[in-house]
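> Got a sequence here, can you model it:
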Amino acid sequence: MADYDFDVLVIGAGPGGYVAAIRAAQLGLRVACAESRETLGGTCLNVGCIPSKAMLHASEYFDAAANGTMAKMGIKVTPELDLPTMHAQRSHAVKQLTGGIAFLFKKNKVEWLKGRGSFVDAHSVAVGDRVVTAKDIVIATGSSVAPLPGVEVDNDKQVVVDSTGALELARVPGHMVVIGGGVIGLELGSVWRRLGARVTCVEFLDQILPGFDGEIRKESNRIFKKQGIDFRLSTKVTAVSVDGDKAILTVEPAAGGAVETIEADCVLVSIGRRPNTAGLALDKAGLAANQRGQIEIDHDFRTGVPGIWAIGDVVPGPMLAHKAEDEGIAVAENIAGRHGIVNHDVIPSVVYTWPEIAGVGLTEEAARESGTGTGGEIKVGKFPMMANSRAKTNHEPDGFVKIIADAQTDRVLGVWAIASVAGTMIAEAGLAMEFGATSEDIAYTCHAHPTHSEAIKEAAMAVQGKAIHV
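A predicted model of the protein is given here:
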């Protein structure tokens, strides 16, 4: 047997990579993790999920005070924005969590190789000026912001920015234009809208939130419009020019038509993400990325080269931190000779706007088009949050819960929700689906009162026409 420096080398310390490294070490393997950032945690902890949620949470408080929601509850305040302090609390949260990963590496004896990893051969990786060998190598290099052709992002100038730059704005822009109506653009656009910016969202498609259930997309659009976000749907951006501290966008209908210009103080380019496979020297390991820049894998996360595995944003599937984490655990267990598996049919998606938007499983459109239900038939149950007692007392009337079930077997195929805590509520739906629950299983499970989650119970009852409070 060859003498390797490590049993497992993980390239990348994002949610997938650091979890894979820790789990592999827990299973008794000698583990190293190559990471070029100064702190661990990847995009998610450093410039993605965590800092954006810190800004979303803080801006919710400011907005509740500014828009009269608090006054309705008998709390009269006049808010004053202290943006430097808001940024400071965001940075503090990031520092604590990234530091926590470093502690876990030490606790589990995972060696952090500081530098960018690239293959020398199928079992050797160069990290800085060092070459290390490993019996098994896990590629977990994550993803980066996808560029918009012809549009130059310069986060330092804070006029045309990406999602990282949008977290660091030193002032509230008078007018922010968000290019892209997906999750990240809507979340960051919501932050600055709450803090006082006028926000316009330009989306090439005819509706926001691609991939989400159709009714959820339409209702979300309505809610965001009510909050003050202006949408330009079926519209493409053909150019962005910068003149001093202003940006001029050239836009036209997606199907072709009259050209217009939009002036903005800040433009957020948020059209998606792309896998970080460039620079890995995959060819030296006998690998090649597909046309999307992804690394193809089998059900167990093996690539086409024995001993090389891949997880997270670099492989096909949704680019979600929690998906990567589950894959990190599974790949480590597979390497250790155990049986690691991820049910990719039950991966929840959440938009952390106000209210939150969440879903798991099939959309109604996908269920009908694919004929997933027995005989191709499905049933749908819905329940509005305005009829939920906890949402009513909290002044949170917007949204609904929707459950899609097989018409004959009653097995739940998908659950979608718009509610203030939809991101937490969706965990119940995911657990139910993982165990093959029927809508009746959920309907006959006692839910605490008064809670937002009662809306899931009522939606499940509505599948069979038994909802009580509507």
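
> going forward, measure contacts between C-alpha atoms and count neighbours the same way
OK.

> how close does the nearest residue to Pro397 once chain neighbours are set aside get to Leu205?
Distances taken as Cα to Cα, 6 or more residues apart in numbering put Met386 closest to Pro397, at 4.2 Å, once the chain neighbours are dropped. In this view, Met386 and Leu205 are 30 Å apart by Cα to Cα, to the nearest Å.

> now swap in Gly28 and tell me
In this view, Gly28 and Leu205 are 49 Å apart by Cα to Cα.

> more neighbours, those two?
Leu205 (16 against 11; other Cα atoms under 10 Å).

> residue contacts, that one?
233-235, 254 (Cα atoms under 8 Å, 6 or more residues apart in numbering).

> before we move on, the earlier item: burial measure for the residue nearest to Pro397, as a count.
Using other Cα under 10 Å: Met386 sits among 19 other residues.

> what does Ala88 give?
Other residues close to Ala88 by other Cα under 10 Å number 11.

> Next, the second sequence, to be compared with the first:
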Amino acid sequence: MKQYDAIIIGFGKAGKVLAAELSNRGWKVAIVERSKTMYGGSCPNIACIPTKALIHEADISSLFFHEDYPKQANMYKQAISRKNKLTSFLRDSNYEKLSKRPNVTIYTGVGSFTSANTIKVALPDGDIELQGKEIFINTGSTPIIPAIDGIKQSQKVYTSATMLEVDLLPKHLIIVGGGYIRLEFASMYAGFGSKVTILEGGNKFMPNEDRDIANSVKDVMKRKGIEIRLNSRAQSIHDTNDGVTLTYSDVSDGTPYFIDGDAILIATGRKPMIKDLNLSAAGVTVDAHGAITVSDQLRTNVPHIWAMGDVKGGAQFTYLSLDDFRIIRDQLFGDKKRDIGDRTPVPYAVFIDPPLAHIGLTEEEALKRGYSIKVSRLPATAVVRSRTLQQIDGMLKAIVNNHNGKIMGCTLFCVDASEIINIVAIAMKTGQHYTFLRDFIFTHPSMSEGLNELFDV
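Sure thing, here's the model as predicted:
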């Protein structure tokens, strides 16, 4: 049995940076990754990086080949090829950076607990056992596949990961789901020239957003030819000679409908990937959703076993996984002051066209909590940079506390929103008065200077 100071199960963001940190400090580290196609984790292989690369290419395709399906299909095929080269490069780079470290050993196989200190790794040429003083679980998440008749038999059903492997542009893409992933894929494939239909079970589009923001997003998507059908419960799927048919019912009255397409994307959420870990052998507990339960310092109920990233539940963002590493580093080597409660507020971005970014409270949330607030709205077209970029869709919105002038929340639905939201995040995190952004000197022309007018409340 091989002995290690640390065993990290999963080669994701938190795991790889933790391995490097521990190696630098002289720890003997083992990383266990179940697939050679996932070195570096989901982000560079099947999530953030490949999707954003394709979204960029979709914007170009829409600009140059709008409503010319043959040319857009060819552009899409080339984009998938370029995406594959990019992910391959990043995967190899991630592997090389760690494999060259003298204190790090990478095992490509399925890891599972046999006790609280021991991990069995199923390798192609047989099983081995590793023993670690500290063990870190970083296995990420996996798509939730709903119980729909025929879904397992169909050759036309994809997840957000497997969809990126297909280089044939669907003429009609059907998306089942109500999360943000479905919005990004809908916007991307519409940009490439696909007809897109979204089926979601709820009766409210983007229920977690204020209605003015949600309606603005919906209007933009409709103009791009994206059809959104609410109250839709998928019933069955079956392949046909020239595509696939999905049968669904209206949740409100049970009326059945069917829709024909070329491909179906299942975007009904993700769940923690705990399969094969055999957590019970280590005594590690999970919650009702299958997420590993952790303290605010990311320890499980077994003190020397930690969980980081998506596997512990909560918001699934790469940058939060990176911060999980920082918390663990502080617990191991620092003053032990960091925890998951001190990183709020946390911004997020949805890479639709234009992108949507948010931080803090929405207007509806602030009012429900009884705050006295000032609300500011600014159409994206009011920012001159949007006109120079010929991307005038969207709106900017800010929520300010009426009593102390602190920024309580901000939603940006405009070009460059994913960048500008970080400026607002810094102002909020440092407790700035809203006039800090109102009077700040930004470059011109830029989308960020729109914050001057937005915060002139």
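
> picking that back up, out of the contacts of Leu205 of the first structure, which ones does the second structure keep as well?
Cross-checking those against the second structure gives 233-235 as conserved contacts, using both residues aligned by TM-score structural alignment, their matches' Cα atoms under 8 Å.

> State the distance from the residue nearest the centre of the first structure to Val161 of the first structure.
Centroid-nearest residue in the first structure, with Cα atoms, centre = their mean: Leu320, separated by 4.8 Å. Relative to Val161 of the first structure, Leu320 of the first structure is positioned 22 Å away (Cα to Cα).

> what's the answer for Gly423 of the first structure, then?
From Gly423 of the first structure over to Val161 of the first structure (counting by Cα to Cα), the distance is 27 Å.

> of these two, who's got more company?
When neighbours are counted by other Cα under 10 Å, Gly423 of the first structure and Val161 differ, and Val161 comes out ahead with 23 against 20.

> Translate the more buried one into the numbering of the second structure.
Taking TM-score structural alignment, Val161 of the first structure has Tyr158 as its aligned residue in the second structure.

> does that match really touch Thr268, like I thought?
No. Using Cα atoms under 8 Å, Tyr158 of the second structure makes no contact with Thr268, being 11.6 Å away.

> who touches both of the two?
With Cα under 8 Å, 6+ apart as the test, Tyr158 of the second structure and Thr268 reach no residue in common.

> rewinding a little: in a markdown table: the kept ones among the contacts of Leu205 of the first structure, plus distance to Lys226 of the first structure.
Shown next, in a markdown table, are these (distance: Cα to Cα, whole Å):
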| residue | distance to Lys226 of the first structure |
| --- | --- |
| Leu233 | 16 |
| Ser234 | 20 |
| Thr235 | 21 |
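
> Just the ones of the residues you listed in strands?
Using DSSP state E, the subset of those located in strands is Thr235.

> which one of the kept ones among the contacts of Leu205 of the first structure sits closest to Val401 of the first structure?
If you rank those by distance to Val401 of the first structure using Cα to Cα, Leu233 comes first, at 25.2 Å.

> Now for Ile229 of the first structure: which residues touch it?
Counting by Cα under 8 Å, 6+ apart, Ile229 of the first structure touches 193, 198-201.

> if we go to 10 Å?
Neighbour list for Ile229 of the first structure: 177, 186, 189-190, 193, 197-201, 221-223 [criterion: Cα atoms under 10 Å, 6 or more residues apart in numbering].

> how far away is it from Gly304 of the first structure?
46 Å.

> so where do the helices sit in the first structure?
15-26, 42-47, 49-66, 69-72, 83-107, 163-166, 183-194, 214-227, 321-335, 364-370, 389-393, 422-434, 439-443, 454-463 (DSSP state H).

> which residue lines up with Leu437 of the second structure in the first structure?
Using TM-score structural alignment, Leu437 of the second structure sits opposite Ile442 in the first structure.

> thought that match was touching Ala432?
Yes. At 7.5 Å, Ile442 of the first structure counts as touching Ala432 under the criterion of Cα atoms under 10 Å.

> Find the residues that touch each one of these two.
What both Ile442 of the first structure and Ala432 touch, as defined by Cα under 10 Å, 6+ apart, is the set Val412.

> first to last residue in stretch 21-40 of the second structure, what's the distance?
By Cα to Cα, the extent of stretch 21-40 of the second structure from end to end equals 15 Å.

> List the buried residues of that stretch.
For stretch 21-40 of the second structure, burial by neighbour count (16 or more other Cα atoms under 10 Å) applies to 22-23, 27-34, 37-40.

> circling back: now the helices of the first structure as JSON lines including distance to Asp121 of the first structure?
Shown next, in JSON lines, are those (distance: least, Cα to Cα, whole Å):
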{"stretch": "helix 15-26", "distance to Asp121 of the first structure": "20"}
{"stretch": "helix 42-47", "distance to Asp121 of the first structure": "25"}
{"stretch": "helix 49-66", "distance to Asp121 of the first structure": "34"}
{"stretch": "helix 69-72", "distance to Asp121 of the first structure": "60"}
{"stretch": "helix 83-107", "distance to Asp121 of the first structure": "26"}
{"stretch": "helix 163-166", "distance to Asp121 of the first structure": "33"}
{"stretch": "helix 183-194", "distance to Asp121 of the first structure": "37"}
{"stretch": "helix 214-227", "distance to Asp121 of the first structure": "46"}
{"stretch": "helix 321-335", "distance to Asp121 of the first structure": "19"}
{"stretch": "helix 364-370", "distance to Asp121 of the first structure": "42"}
{"stretch": "helix 389-393", "distance to Asp121 of the first structure": "57"}
{"stretch": "helix 422-434", "distance to Asp121 of the first structure": "39"}
{"stretch": "helix 439-443", "distance to Asp121 of the first structure": "51"}
{"stretch": "helix 454-463", "distance to Asp121 of the first structure": "51"}
